[in-house]
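Trainee: Please work out how this folds:
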Amino acid sequence: MQQHAAARTAAHRGLARVPWFPLALIVSLFFLWGGANNLNDVLVAQFKKAFTLSDFQAGLVQSAFYLGYFLVALPAGVFMRRFGYKAAVVFGLLLYGAGALLFWPAAATATYATFLVGLFVIAAGLAFLETSANPYVTLLGPRESAASRLNLAQAFNPLGSITGVLIGQHFIFTGVERSPAELAAMDTAARTAFMKSEAAAVQMPYLVIGLGVILWAVIIAVTRFPRTEVDDEGAPPERGVLGRLLRDWRFMSAVVAQFFYVGAQVAVFSYMIRYAQATMPGTEDRAAANFITAGLVCFMVGRLAGAALMKYLRPARVLGAFAAINVALAAFAAFVPGRMGIHALVASSFFMSIMYPTIFALGVEGRSDTERKFGASLLVMSIVGGAVLTATMGATSDRLGIAHAMVVPMVCFAAILGFACLPRRRVA
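Mentor: Now for the predicted structure:
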């Protein structure tokens, strides 16, 4: 009885030491970047319509976005170590807001390249947020409850993703569809007016997002946060760690697997609307967006189910089983297009859910603290797969059609299956 009472007392003291308002501000960031990521899936379809783009050109939305992550991840880490977590968060939010505000002049001039610059700036801001927010959450409160706080924060990410799709579905998509034949029949003035109106549809949502994010940066800047300390005593010297990781085939296989995973996820979600409209003629963009929402719900459920399975099975086995199922689902979508094919893509979201954190965990498993820090940076940089493979899928679609382009994520899932089957390093 006394032990239980002591445990309850310790738990209450731990709760009392959590700075709840600062923690809530940082947790909200997970929601914000989830929304930004999945709004891009709507933008791919919207810009294809507004600028009459090929699938490859529309896929540059994701290329510009994930290239920003790739190029800014390491500088963001340097900035964070120099100026601290809070400064990195505030700077990231300001970049995010500035990129969103660039959508206003981009829409006013109907310039696709300016939209891509805005997306790059948004991604640069998100690189700062993701680099700093994850470790910051673990430091805002007692060490013994750090994992539960981080799990709570991560739960807001898919909620933000779903919200982003709903914003795009109801406030960006206009519901006006024009076939290529109808566009060709229009005179130049009417066609230009239609394209400008479609480009302008993003102005108000991104203006509100930009101003809201900048306001959030101001609130965080003026909020007093508790001092945090990171104990680096006893850490091995940093020299040579990066080279050691680059020569470690087990670790680099995780980096490659993460590259293919992010590419597969981004490609599937980016072209899900396009696939639905192309394989089920007459499907409006707003209706097609419902498949992304359904996929994100499956993603949330899959993460819970995967975590439960890992209590009984090794993570690598669960990863391999989920990857094998997704190879089959992507192949089905490629060769059985239509309603059944789109349902297969939605179902694949369930099995994608555990891939990123599982590959990440297997990559840094059994490593020193310094190796984990450097390894984490490299694994985050592998997100550039979203830029490379989405563009590859767009180019494939232009040549073979959107259904057959699903062979690209099929190959990605096969690569992840191969990683899951590799012998694991022994952990003492």
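Trainee: rest of the way, CA atoms for contacts and neighbours
Mentor: Will do.
Trainee: what's the burial count for F79?
Mentor: Using other C-alpha atoms under 10 Å, F79 is surrounded by 16 other residues.
Trainee: What of H170?
Mentor: Using other C-alpha under 10 Å, H170 has 12 other residues around it.
Trainee: residues in contact with it?
Mentor: Taking C-alpha atoms under 8 Å, 6 or more residues apart in numbering as the contact definition, H170 lies against R286.
Trainee: Distance check, it against A184.
Mentor: 27 Å (C-alpha to C-alpha, to the nearest Å).
Trainee: What of Q2?
Mentor: The separation that Q2 has from A184, given C-alpha to C-alpha, amounts to 81 Å.
Trainee: quick one: which of those two has more around it?
Mentor: A184 (11 against 7).
Trainee: thinking in terms of the whole chain, how far from its middle is the host helix or strand of that one?
Mentor: Taking DSSP states H and E as the criterion, A184 maps to helix 180-185. Centre-to-centre, helix 180-185 and its host chain are 35 Å apart (C-alpha atoms, centre = their mean, to the nearest Å).
Trainee: One more, so I can put them side by side:
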Amino acid sequence: MTKNTKSFVLPLTFIGIMFFAIGFALGINSLLVPVLQKSLGISNTASYLIIAATFIPFLVFGYPAGLTIKAIGYKRTMSLSFFIFAVAFYLFILSASQESFPLFLLASFISGAANAYLQAAVNPYITILGPLDSAAKRISIMGICNKLAWPIPAIFIVWLLGKDVSLIGIEDLNKPFIIIICAFVALGIMAFFAPLPEVKAAGEDESDEKTDASFYASRKTSVFQFPHLLLGCLALFLYVGVETVSLGTLVDYAKELGLEGAANYAWIAPIGIVIGYICGIIFIPKYLSQATALKICSILAIIGSLLVVLTPSHISIYFISFMALGCSLMWPALWPLAMADLGKFTKAGSSLLIMAMFGGAVVPTLYGWLKDIATPQQAYWLCLPCFLFILYYGVAGYKIRTK
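Mentor: Predicted coordinates for the structure are as follows:
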């Protein structure tokens, strides 16, 4: 381990904790959906609005989050996000006491806002914390922290309450949510005092005129003048949507197929994603460039989506793991490719990418609509054009800035 690598270990550890917190906050939805269905007697469609409410804030707060980072820096924005999380979970407690579904939606929206602020800070931070050509490797490590956190909230709450998920009501949520509030407040304090250097991308300092990034960006007057960034935002929009479909539809699809123990099929996508992340850590950048990894993953995802819709239904569900494996390195590769050479527009570009995560609300909703008018299996055709565009971006889209 070189001296330079050692200097990144402590910041990477703190950022890893924050990525874990992101996964934890999103993973709480897997418990809230069935609990709200049981306790409030709402429909499946209504309960899934909880998930939509956590993604809408990425569109609303993506740009303000970038302004906040510009004003107070990455570290203080990370700290602020944890305190917003604490407010959101207090509202969850209030929602439970009043048995108010609209208040649950508001709490989810505020939790999503906290997530938007935290993601806007940690993703560009980990991208520019070290050489750009190894950014996908660092993001892959963070991705493992994130994905492993998704099942933790349900496991923790079930263990704490000593009840199966089917027996938990909203009246049981106070105790675990109070503990979660305390944890987020502690994380906010930790983030504020964490030894995280305030980093800048090449050319982000307007006084730095010697870098290639500064020369390229100096001729621009708006963040919207970077075509590789705008195409990257669309690719990220589609990626977040199809990954949410691969992660969020497994149990429902297994039920539709009449498979026994439908809940057990939830492991298919996360395992595929983690395998991909591990490959990213091993092969990027020593053996694979970020663009090559994106192309390979896009092809795997395309093959997977075709196999899901074309194979016999009772085995098609297993090929969702190919889709998930393909999704794994899309996030780590898209960020550095889209943010390359933004110079002084780095923070604004990061805001646009965060806003693009709104795809997590749109694409799954389209999947549900297709499921209503066709069949659950045929609805997965939606993923194919999404992966084809991401492949285009990995082949040619990101290169537009060099022309």
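Trainee: and the closest residue to V395 of structure 2 other than its chain neighbours, how many residues sit next to it?
Mentor: Excluding the flanking residues, the one nearest V395 of structure 2 by C-alpha to C-alpha, 6 or more residues apart in numbering is K295, at 6.6 Å. For K295 of structure 2, the neighbour count with other C-alpha under 10 Å is 22.
Trainee: which one in structure 1 is aligned with K295 of structure 2?
Mentor: The pairwise alignment with structure 1 assigns K295 of structure 2 to G320, based on TM-score structural alignment.
Trainee: quick one: its match and C421 touch, right?
Mentor: Yes. G320 of structure 1 is in contact with C421 according to C-alpha atoms under 8 Å; the separation is 6.7 Å.
Trainee: For Y112 of structure 1, which non-adjacent residue is closest in space?
Mentor: Closest residue to Y112 of structure 1 apart from its sequence neighbours, by C-alpha to C-alpha, 6+ apart: A106 at 7.0 Å.
Trainee: Could you pull up the residues touching the counterpart of the one you found in structure 2?
Mentor: The pairwise alignment with structure 2 assigns A106 of structure 1 to S95, based on TM-score structural alignment. Applying C-alpha under 8 Å, 6+ apart to S95 of structure 2 gives the contacts 101, 103-104, 107.
Trainee: Which residue comes closest to the residue mapped onto G343 of structure 2 from structure 1 once chain neighbours are left out?
Mentor: Counting by TM-score structural alignment, G343 of structure 2 lines up with D369 in structure 1. Nearest residue to D369 of structure 1, sequence neighbours excluded (C-alpha to C-alpha, 6+ apart): A235, at 6.8 Å.
Trainee: three-state assignment of the one you found?
Mentor: coil (DSSP: H, G, I helix; E, B strand; the rest coil).
Trainee: ok, it - how many residues close by?
Mentor: 11.
Trainee: Which strand or helix spans P205 of structure 1?
Mentor: Using DSSP H and E, P205 of structure 1 falls in helix 203-222.
Trainee: Okay, buried residues for the helix or strand just after that helix please.
Mentor: Moving toward the C-terminus from helix 203-222 of structure 1, the first helix or strand encountered (DSSP H and E) is helix 241-246. Buried residues in helix 241-246 of structure 1, defined by neighbour count with 16 or more other C-alpha atoms under 10 Å: 241, 245.
Trainee: which secondary structure elements does helix 241-246 of structure 1 contact?
Mentor: Counting contacts by 3 or more C-alpha pairs under 8 Å, 6 or more residues apart in numbering; DSSP states H and E, helix 241-246 of structure 1 is packed against helix 249-270, helix 369-381.
Trainee: Compute the inter-axis angle for the first one and helix 369-381.
Mentor: Helix 249-270 of structure 1 runs at 30 degrees relative to helix 369-381, counting by axes from the mean of the first three to the mean of the last three C-alpha atoms, to 10 degrees.
Trainee: which element follows helix 249-270 of structure 1 toward the C-terminus?
Mentor: With elements assigned by DSSP H and E, the helix or strand that comes after helix 249-270 of structure 1 is helix 272-279.
Trainee: which residues in structure 2 does that following helix align to?
Mentor: Against structure 2, helix 272-279 of structure 1 falls on residues 250-257 (TM-score structural alignment).
Trainee: gap between the matching stretch and the chain center?
Mentor: 23 Å.
Trainee: re earlier: pretty sure the residue nearest to D369 of structure 1 contacts E371?
Mentor: No. When contacts are counted by C-alpha under 8 Å, A235 of structure 1 is not listed as touching E371 (9.7 Å).
Trainee: most centrally placed residue in structure 2?
Mentor: Geometric centre of structure 2, nearest residue: V240, 6.7 Å, by C-alpha atoms, centre = their mean.
Trainee: who's in contact with it?
Mentor: Neighbour list for V240 of structure 2: 357-360 [criterion: C-alpha under 8 Å, 6+ apart].
Trainee: which of the residues you listed lies closest to K38 of structure 2?
Mentor: G360 (24.7 Å; C-alpha to C-alpha).
Trainee: Now do the same for the closest one: its match in structure 1.
Mentor: So G360 of structure 2 corresponds to G386, using TM-score structural alignment.
Trainee: Against A344 of structure 1, how distant is its match?
Mentor: Taken as C-alpha to C-alpha, the span from G386 of structure 1 to A344 of structure 1 is 21 Å.
Trainee: the more surrounded of the two?
Mentor: Each of G386 of structure 1 and A344 has its neighbours counted (other C-alpha under 10 Å); G386 has more, 29 against 22.
Trainee: if I look at the more buried one, how far off is A428 of structure 1?
Mentor: From G386 of structure 1 over to A428 of structure 1 (counting by C-alpha to C-alpha), the distance is 35 Å.
Trainee: Right, I'll leave it there.
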